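> Pasting the sequence and the predicted coordinates here, then a few questions.
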Amino acid sequence: MSSRLAAYRPPNTTLPSLVRRADVGAAAWHALLRDEVLRPLWGDVGLVADLDDTPALRSAALADLVPRRGVVGRCSAAWVHTGRRPPARVDVLVASRSHRADPDPRRTAAEATLPADDVERIGPLKVTTVQRTGTDVARWVPAAHAPLVLVDLCAVGFDPHRALRDLDAMPGQRGVRAARDVLRAL
């Protein structure tokens, strides 16, 4: 094409990968879902239909609910890592003895001791590593649901034997005995 016509070409626009319902309004949101331009990712966040969801995009979908000092953990972190079993609410972990996240019906908050080796950045958020996520799921998720999540995590690198060894460093802490039972059964 001639360079003389370059001034008349429309500018290139970059479309977002994720769309939040609040950004487009309810009518447009439902139309985009109906017309399969978007597909639901999590809550009121949709993913452009021709894109694959990735851990970074799943993390970005949760970003509005995670404060800067927070870390995505437990079942929410498992979903970020695996893309399986989206959580009903975002599990946010904050450092022990620090201010918890403000209440929100779409979020749960808990205190946790998180060494730097147990946290990684995925997309815009800090998320517990696959190994720490699995150990926490075994400790904190009800025994009827935990094995399903742990099997998903095994597919992305969770090591149940290492988790059992990690639990040895937590004698007497809450959920350790139940976690051992879940991990042994796995």
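Noted; the coordinates are in hand. Numbers count the residues shown, from 1 in each chain.
> rest of the way, CA atoms for contacts and neighbours
OK.
> Surely Glu120 is in a strand?
Yes - judged by DSSP: H, G, I helix; E, B strand; the rest coil, Glu120 forms part of a strand.
> Quick check: end-to-end length of stretch 55-70?
Taking CA to CA, to the nearest Å as the measure, stretch 55-70 stretches 17 Å from start to finish.
> residues in contact with it?
17-18, 41-42, 45, 72, 79-83, 90, 92-95, 101, 106-107, 122-126 (CA atoms under 8 Å, 6 or more residues apart in numbering).
> Setting the sequence-adjacent residues aside, check what's closest to the residue positioned nearest the centre of the chain.
Among the residues of the chain, the one closest to the centroid is Val80, at 3.4 Å (CA atoms, centre = their mean). Excluding its sequence neighbours, the residue lying closest to Val80 (CA to CA, 6 or more residues apart in numbering) is Pro55, at 5.0 Å.
> Check which helix or strand Leu33 maps to.
helix 26-34 (DSSP states H and E).
> here comes the other one, which I'd like you to weigh against the first:
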Amino acid sequence: MPVTRDPHPGPTLTEWLRQPCADAGPLPGVVRPADVGGAVAFQVLLREGALRPVRDGVAVPRSRPVDRTVRATTLADLVLPGTVLGGEAAAWVHAGGGAPRHVELVAPAAAHLPVSGEDRSVRRALLLGNEHVLLGGIRVTSVLRTALDVATAPGRGPAAPGHGSRGGPGPARPSDAEVERAAALVVRLCRVCDLDVSGVRRALELRPRWHGRRTARRVLEAASAARPAPGPALA
């Protein structure tokens, strides 16, 4: 029996993904290889410009802007229940840049500490109510809290039970390279999110029990030297 072809076929997947949002109707959220028939098809759609890469193995339709909600959504499968995305991964969500290969999760001080894995680590820390926000269906540390955590991270080493920015031992003395890298990330957060480095320094001094204060001061001093222009403080 001959196959009857539709005389007015709809757009191909590539054509549909390329359409402007206003004309395409509902678009899918994040797209993974399994959503489009496998890794080969995924790479073809990337090469043809139908998909915009967000991080390894995750993309969005080319017509969809990549903002912090989209970036958070691409990490949702790595965030464990009851935890908050923090550290460099949170900085990437807020300010973009290079996508993280490893994510840091923060568990409330009183909660059971989930087991870390190859692609994620979990540490325990106290988070105030205004120190995390809901983005893309997951909790992410606020911009200010993220800047504080990034400034404290050099020399801290792998996350471990009881090891957090509040409670537990402070970090070892970091190298100059670690400090410079953290300072550059703080500067990016401040530039993209209209945060003032001096505001981050004030927030640090208002936390008398903050562990790793010496490291954070060193990082923020380097960040201040790299970005002297003030901007509005952000809580």
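Ah, there it is. Given the structure is predicted, the values throughout are model-derived calculations rather than measurements.
> hmm, back to that, could you flag which of the contacts of stretch 55-70 of the first structure are buried?
17-18, 41-42, 45, 72, 79-83, 90, 92-95, 101, 107, 122-123, 125-126 (16 or more other CA atoms under 10 Å).
> Need the counterpart of the residue nearest to Val80 of the first structure in the second structure.
Alignment note (TM-score structural alignment): Pro55 of the first structure maps to Arg68 of the second structure.
> Count residues in the vicinity of its match, would you?
18 (other CA atoms under 10 Å).
> now it: how far from Val44 of the second structure?
Counting by CA to CA, the gap from Arg68 of the second structure to Val44 of the second structure is 26 Å.
> Likewise for Ala147 of the second structure?
38 Å.
> Between the two, tell me which one has more neighbours.
Neighbour totals were compared for Ala147 of the second structure and Val44, and Ala147 leads with 32 against 13 (other CA under 10 Å).
> Which of the contacts of stretch 55-70 of the first structure fall in helices?
Among those, the ones falling in helices (DSSP state H) are 79-82.
> Adding distance to Ala143 of the first structure, write the residues you listed out as TSV.
Output for those, formatted as TSV (distance: CA to CA, whole Å):
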residue	distance to Ala143 of the first structure
Trp79	18
Val80	21
His81	20
Thr82	20
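> From Pro61 of the second structure, how far out is the aligned residue in the second structure for Glu36 of the first structure?
Using TM-score structural alignment, the partner of Glu36 of the first structure in the second structure is Gly49. Separation of Gly49 of the second structure from Pro61 of the second structure (CA to CA): 9 Å.
> Find residues that contact each of these two.
Common neighbours of Gly49 of the second structure and Pro61 (criterion: CA under 8 Å, 6+ apart): Arg18.
> Looking at the two, which one has more neighbours?
Under the neighbour definition other CA under 10 Å, Gly49 of the second structure and Pro61 were set side by side, and Pro61 has more, 26 against 17.
> The more buried one - nearest residue in space that isn't next to it in sequence?
Among residues not flanking Pro61 of the second structure along the chain, Leu51 sits closest, at 4.6 Å (CA to CA, 6+ apart).
> same question, Ser17 of the first structure
Nearest residue to Ser17 of the first structure in three dimensions, chain neighbours excluded: Val48, at 5.5 Å (CA to CA, 6+ apart).
> Relative to Leu186 of the first structure, how far out is the one you found?
For Val48 of the first structure relative to Leu186 of the first structure (CA to CA), the value is 36 Å.
> I'd guessed Gly73 of the first structure sits against Val92; true?
Yes - at 5.9 Å, Gly73 of the first structure counts as touching Val92 under the criterion of CA atoms under 8 Å.
> Great, nothing more from me.
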